[in-house]
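Asks: only geometry, no sequence info:
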C-alpha cells in the first residue's frame, strides 16, 4: 500500500495529523467516494452545502452546467488525475486522498487523510521536522489552488459553499451567460475568497471566472477564460485559462485508473509520458 510508505515517525505524525486531517476534511469534499455518487441526481450536494442560503436559480444553472459537463458520476468515478499547471506537475489519487506535486526538483507527496507525507529536494528526503512541516503545508496549498483552478465546476456544491445568481451578462465571445457567485463559510485555506462564474446560456459550460481575494472586494483580483474543452473519462475539462500565457494552459492532462507505485512515490520528477 502506498499509504504505509507515507507515514511519518510518531513525533512527526502527531505534529502533522491534526493540521492535515482538518484541512482535508474542511477543504476537499467532493473527492474520492464521497456521498452523492449514484444518487441519480445530476449534481448532488455534498454534506454541508448551504442549500437554504443559495438561490434556486443559481442551483438550477449549476445543475444544467453539470449535465453539460458530463454528469457528476463521471467526476466521482475518476480516480487518478495528472496535469501540469503553472510550471507544476500534479498527480491526484482521489480515492485514496493522495497528492503528488512536482515543482522544479522538489517533489512532495501528501497522504492527506492520514496526516502524513514526504518531501524530496534533488532526490534527497527532508528529515528536519520543522522544514518538513512547512514544505508539506506549502504542498497542500498548491493542492487546493491547483485542483480548484481545474475542477472548480465540480466543487460548486461542496461543504460550506453558497451559490447566488447575480445577473445575465455577455461572455468573452459576446454570447449571453448566467453569472453565479460562490462564497464560502469556514472551509479551505482561504475562506474569505469569492468567485463569479459566467456559464454560457447555450452550451451551459463555464466560460469565464472572476476571482476575489475577499468578499469585501468590489473588483476581482483577476479574470480568467475557461476555454478549449476536451473530454476525459466522460468529464469535460477546460484546458485554457488565458490564450496569451502558456503557463495558464493545462497540459499533460490524463485521467487514468492506475498509476505505477514506483512513479507515484519517485523521489525525483517523473517521465510524464509514462502516465497513460
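Replies: Happy to help now that I have it. Treat the numbers as computed from the prediction; the structure is a model and nothing was measured. Numbering: from 1, shown residues only.

Asks: only C-alpha atoms for contact and neighbour calcs from this point on.
Replies: OK.

Asks: Not counting sequence-adjacent ones, nearest residue to residue 249?
Replies: Across the structure, with C-alpha to C-alpha, 6 or more residues apart in numbering as the measure, the residue nearest residue 249 apart from its sequence neighbours is residue 240 (4.6 Å).

Asks: meant to ask about residue 23, not that
Replies: Per C-alpha to C-alpha, 6+ apart, closest to residue 23 is residue 188, 6.6 Å.

Asks: what's the burial count for the one you found?
Replies: One way to gauge burial is a neighbour count; for residue 188, by other C-alpha atoms under 10 Å, it gives 22.

Asks: need the contact list for it.
Replies: 23, 26-28, 144 (C-alpha atoms under 8 Å, 6 or more residues apart in numbering).

Asks: Could you measure from it over to residue 133?
Replies: As judged by C-alpha to C-alpha, to the nearest Å, residue 188 and residue 133 stand 18 Å apart.

Asks: what do you get for residue 237?
Replies: Between residue 237 and residue 133 the distance, using C-alpha to C-alpha, works out to 33 Å.

Asks: adding another structure so you can compare the two:
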C-alpha cells in the first residue's frame, strides 16, 4: 500500500475534512451534542474467552456525572464521581472507602473513563483540543479506498500524551474501518484493530466491536445504549438500579 503525497498544509486541511466527514457519517456534531446519557460495558476477549468481568459505565455527558464499576484483585469496585472534577465516592465490595483507598479508586475510575470512552468514541474526538492531525494519504486495500489520518497529542493532553494513532476512514461510508496505534511512544510496529458492527443508537452511529486481525483478540461494547432519561439516584446511590 502506497500513500499519495501531500504538502504539509494540504495534509492538515485534508485531515480536518476527513475528521468532519467522519463525524457527519456518525450522525453529526449536533446529534452528539444532544446525546446526554451514554451507557456501555467495556469487555475484552482473548483467545475466544472473556479476559475478565466487563467494566460497566454510565455517563451524564452534560454534567460530567459518572458511574463506573469494575473488578480488580477479586474485589468489585464502584465509583460515583464527576469526570470534570475527579471528585466523588467509591466502594469496594459494597463498602465505602476513604483516604488513600478513595484516592486510588477515583484515580482508577478516571483512568477507566479516559481509556474506555476513547476506545468507543475516538472517531468523534479528532478535533479535541491538543490533538494534532496529519493526513497521510490515500490507501487502497481489497477494493476499498481509505483516507489515513495520523493523530498525535500535545504534551499534557490525556494520561498518555505520547500515544500515536492512525485512523483508516472508508471514503465511501465516511466511517472508520480500523485504527492502528503505538502506545507511550514505543518503537514498535503499530497494533491494528478493525472497527466492526456499526449500529445506530438514538441519533448517533457507533461501532460496538473491535477485532485485532493478527490474533483475533476483541474489545466489545455490550449493553451499549443512549437512554433519554436517567434517574439522578444512579449517580448518587450505589444501590440504585442502572437503566
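Replies: Done, it's in. Note that this is a predicted model, so its numbers are computed, not measured.

Asks: TM-score of the superposed pair?
Replies: The TM-score (TM-score structural alignment, normalised by the length of the second structure) is 0.82; 217 aligned residues with a C-alpha RMSD of 2.1 Å.

Asks: Look at the aligned partner of the residue nearest to residue 249 of the first structure in the second structure and give its secondary structure.
Replies: Across the two structures, residue 240 of the first structure finds its equivalent in residue 209 of the second structure, going by TM-score structural alignment. The three-state assignment at residue 209 of the second structure reads strand, by DSSP: H, G, I helix; E, B strand; the rest coil.

Asks: Next up, the contacts around residue 209 of the second structure.
Replies: Taking C-alpha under 8 Å, 6+ apart as the contact definition, residue 209 of the second structure lies against 195-197, 218-221.

Asks: ranges for the strands of the stretch 51-200 of the first structure?
Replies: With DSSP state E, counting those that start in this stretch applied, the stretch 51-200 of the first structure shows strands at 80-85, 88-93, 98-103, 106-111, 116-121, 124-125, 161-170, 176-184, 194-200, listed in chain order.

Asks: Tabulate those (TSV), appending mean neighbour count and distance to residue 71 of the first structure.
Replies: What follows is these, written out as TSV (neighbours: other C-alpha atoms under 10 Å; distance: least, C-alpha to C-alpha, whole Å):
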stretch	mean neighbour count	distance to residue 71 of the first structure
strand 80-85	21	17
strand 88-93	21	20
strand 98-103	22	24
strand 106-111	25	28
strand 116-121	23	32
strand 124-125	14	41
strand 161-170	18	19
strand 176-184	22	19
strand 194-200	24	16
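
Asks: could those go into JSON lines alongside distance to residue 140 of the first structure?
Replies: Rendered in JSON lines, the data for these read as follows (distance: least, C-alpha to C-alpha, whole Å):
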{"stretch": "strand 80-85", "distance to residue 140 of the first structure": "15"}
{"stretch": "strand 88-93", "distance to residue 140 of the first structure": "12"}
{"stretch": "strand 98-103", "distance to residue 140 of the first structure": "9"}
{"stretch": "strand 106-111", "distance to residue 140 of the first structure": "8"}
{"stretch": "strand 116-121", "distance to residue 140 of the first structure": "10"}
{"stretch": "strand 124-125", "distance to residue 140 of the first structure": "18"}
{"stretch": "strand 161-170", "distance to residue 140 of the first structure": "20"}
{"stretch": "strand 176-184", "distance to residue 140 of the first structure": "19"}
{"stretch": "strand 194-200", "distance to residue 140 of the first structure": "20"}
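
Asks: For the contacts of residue 188 of the first structure, work out which two are farthest apart.
Replies: Taking C-alpha to C-alpha as the measure, these reach their widest spread between 26 and 144, a distance of 11.1 Å.

Asks: Need the contact partners of stretch 20-28 of the first structure.
Replies: Applying C-alpha under 8 Å, 6+ apart, the set of residues contacting stretch 20-28 of the first structure is 112-116, 144, 159, 186-189.

Asks: matching residues in the second structure for it?
Replies: Under the alignment (TM-score structural alignment), stretch 20-28 of the first structure falls on nothing in the second structure.

Asks: Kindly report the same for stretch 188-196 of the first structure.
Replies: Following TM-score structural alignment, the partner segment of stretch 188-196 of the first structure in the second structure covers residues 158-166.

Asks: how far is that stretch from where the chain is centred?
Replies: Stretch 158-166 of the second structure has its C-alpha centroid displaced from the chain centroid by 13 Å (C-alpha atoms, centre = their mean, to the nearest Å).

Asks: End to end on it, go ahead and measure it.
Replies: Taking C-alpha to C-alpha, the span from the opening residue of stretch 158-166 of the second structure to its closing residue is 17 Å.
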